[in-house]
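A.B. asks: Fold the following.
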Amino acid sequence: MPITPYAVPAETVRHELEIKKSRFITYLAHTPGEEEAKQFIQSLRETYPDARHHCWAFVAGRPESSVQWGCGDDGEPAGTAGKPMLAQLSGANVGEVCAVVVRYFGGIKLGTGGLVKAYGSSVQQALGLLTTREVAVTVPYTISCEYAHIDTIESLLKQHDGVQLDAEFSHNVRLSVRIDARYIDVFLEALKNQTRGQAHAHPLEHKTTSGT
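C.D. replies: Modelled structure (predicted):
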């Protein structure tokens, strides 16, 4: 699994373009998964119920993970809307993003080439307005330790971009933590050395978390 951070939208972008009396209203939003992308698409169908088309494309995961790409023409000729929109998204090196272009038909047909250009340009121009933030890949762990090791572990977490999520106290301590995947091996080695092997870490599943 890739462990390098990647960019996601910091906020929703709206951009409007008029071509031969047709209005193309483009939205870009942060959608961390396919279900969130589908919900965003549906929300714009409900916001603009009288529009002729609600064409869409999304990159639901990491930018390079094509298994989570999708697009749709919503009644436009096949391949003239969703594909050029997705081409712009996939070339932007931004993940977890969904684009929806709402079209109000102006009465003048654009032809297949005109549609490809219109939908691609709409997303391209919206991307030019997009601000992003970094998402780091993190690894959740549970750490079992003695009370005497708490300060040491908290210090190690700070040193390796880790955070403590929860703690359970009984005869010993059980900490739920999350650590930047880039530094996990160094963290585990330091944990072993500084607690003399008395603290035990157990991995859970990979997740992502927003950075700055």
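
A.B. asks: Only C-alpha atoms from now on, for both contacts and neighbour counts.
C.D. replies: OK.

A.B. asks: Can you tell me how far Asp151 is from Phe187?
C.D. replies: 15 Å (Cα to Cα, to the nearest Å).

A.B. asks: now do Ala60
C.D. replies: For Ala60, the distance to Phe187 equals 30 Å [Cα to Cα].

A.B. asks: residues touching the most centrally placed residue in the chain, list them.
C.D. replies: For the chain, the residue whose C-alpha lies nearest the mean C-alpha position (Cα atoms, centre = their mean) is Glu96; its distance is 2.5 Å. The contact partners of Glu96, by Cα atoms under 8 Å, 6 or more residues apart in numbering, come to Val8, Pro9, His30, Thr31, Pro32, Gly33, Phe58, Val59, Ala60, Gly61, Arg62, Pro63.

A.B. asks: ok, how many other residues are close to Val59?
C.D. replies: 30 (other Cα atoms under 10 Å).

A.B. asks: For it, give its distance to Pro32.
C.D. replies: Computed as Cα to Cα, the Val59 to Pro32 distance reads 9 Å.

A.B. asks: Other residues contacting the lengthiest strand in the chain?
C.D. replies: Longest strand in the chain by number of residues, with DSSP state E as the criterion: strand 132-145. When contacts are taken as Cα under 8 Å, 6+ apart, the neighbours of strand 132-145 outside the stretch itself are 3-11, 172-182, 184, 198-212.

A.B. asks: Second input sequence below; structure requested for side-by-side comparison:
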Amino acid sequence: MFTLNRLETFSQDIKKSRFIAVAAPVADEDAAKRFIAEHSDATANHNCWAWRVGQTYRFSDDGEPSGTAGKPILQAIDGQSLDCVVVVVTRWFGGVLLGSGGLMRAYGGTAATCLRTAEKTLVIPTISTEIACGFSDLALVKSRLLAVPNLKIETETFTADGATLSLFVPVSDASDVAKMVMDLSNGRVTMPLPD
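C.D. replies: Coordinates of the predicted model:
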């Protein structure tokens, strides 16, 4: 899965109607709703949208015939393997009816072109965990953790005996990292994994 690096826009005219797509990365449903509210234009005829955050998604046709706008926008998001993304496609009606198929192509195509040209980042699923590490093991454990691709040490809090490290560990590497930490410290440091 991928997500967008920043806000992206794309506009085109189709049979005298103006379509503008605005897409951006979002962290959660509330962020998607705020983005939709901020980027909908009250002067336009329709502000159709879709968003996906993990397994949760929503879409709206905003007055267009059912299934002709929001769903094609969502399909554009899914078709490019995107996650944590919201897209608003705004239409100013130009006087020419497009029909159901034309609307689906216009909304889906405008969203897809906007997303296709956008800069993307690979999304690595991670788990959040914490390890307590004594001073005698800290340097070695920390250096080996930093060598794990896509592992992030979020915080390092020093205690009287060592440090507590808050980590984001790629799901695919979590059990190997837990074993590595235990082996490096001869069992003194353990990394709890979620059930």
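
A.B. asks: before we move on, back to that, what residues in structure 2 pair up with the longest strand of structure 1?
C.D. replies: Under TM-score structural alignment, the alignment places strand 132-145 of structure 1 onto residues 120-133 of structure 2.

A.B. asks: buried set for the matching stretch?
C.D. replies: Residues of stretch 120-133 of structure 2 classed as buried by neighbour count (16 or more other Cα atoms under 10 Å): Lys120, Thr126, Ile127, Ser128, Thr129, Glu130, Ile131, Ala132, Cys133.

A.B. asks: same question, stretch 150-165 of structure 1
C.D. replies: Residues of stretch 150-165 of structure 1 classed as buried under the neighbour-count rule (16+ other Cα under 10 Å) are Ile150, Ile153, Leu156, Leu157, His160, Asp161, Gly162, Val163, Gln164.

A.B. asks: Nearest to Tyr48 of structure 1 among the residues you listed?
C.D. replies: Each of the buried residues of stretch 150-165 of structure 1 was checked against Tyr48 of structure 1 using Cα to Cα; the closest is Val163, at 41.9 Å.

A.B. asks: got a list of what the corresponding residue of structure 2 for the closest one touches?
C.D. replies: In structure 2, Val163 of structure 1 lines up with Lys152, judged by TM-score structural alignment. When the contact criterion is Cα under 8 Å, 6+ apart, the partners of Lys152 of structure 2 are Leu146, Leu167, Phe168, Val169.

A.B. asks: Lys15 of structure 2 is in contact with Phe93, isn't it?
C.D. replies: No - using Cα atoms under 8 Å as the test, Lys15 of structure 2 is too far from Phe93 to be in contact (9.3 Å).

A.B. asks: Where does the residue with the largest distance to the centre of structure 1 sit: helix, strand or coil?
C.D. replies: In structure 1, the residue that sits farthest from the middle, by Cα atoms, centre = their mean, is His171; the gap is 40.3 Å. Local secondary structure at His171 of structure 1 is given as coil here, using DSSP: H, G, I helix; E, B strand; the rest coil.

A.B. asks: returning to what we had before: which among the contacts of strand 132-145 of structure 1 end up buried?
C.D. replies: Members of the contacts of strand 132-145 of structure 1 classed as buried by 16+ other Cα under 10 Å are 5-9, 173-182, 184, 199, 201, 208.

A.B. asks: quick one on the thing from earlier: now do the same contact list for the residue farthest from the centre of structure 1.
C.D. replies: By Cα under 8 Å, 6+ apart, His171 of structure 1 has no neighbours at all.

A.B. asks: and Val86 of structure 2, what pairs with it in structure 1?
C.D. replies: Applying TM-score structural alignment, one finds that Val86 of structure 2 aligns to Cys98 in structure 1.

A.B. asks: brain fart, Ile20 of structure 2
C.D. replies: Structural correspondence for Ile20 of structure 2 with respect to structure 1 (TM-score structural alignment): Ile25.

A.B. asks: what's around the closest residue in space to its match that isn't next to it in sequence, how many residues?
C.D. replies: With Cα to Cα, 6 or more residues apart in numbering as the criterion, Ile25 of structure 1 has its nearest non-adjacent residue at 4.4 Å, and that residue is Glu16. Using other Cα under 10 Å, Glu16 of structure 1 is surrounded by 16 other residues.

A.B. asks: Tell me, how many residues neighbour Phe135 of structure 2?
C.D. replies: Based on other Cα under 10 Å, the number of other residues close to Phe135 of structure 2 is 14.
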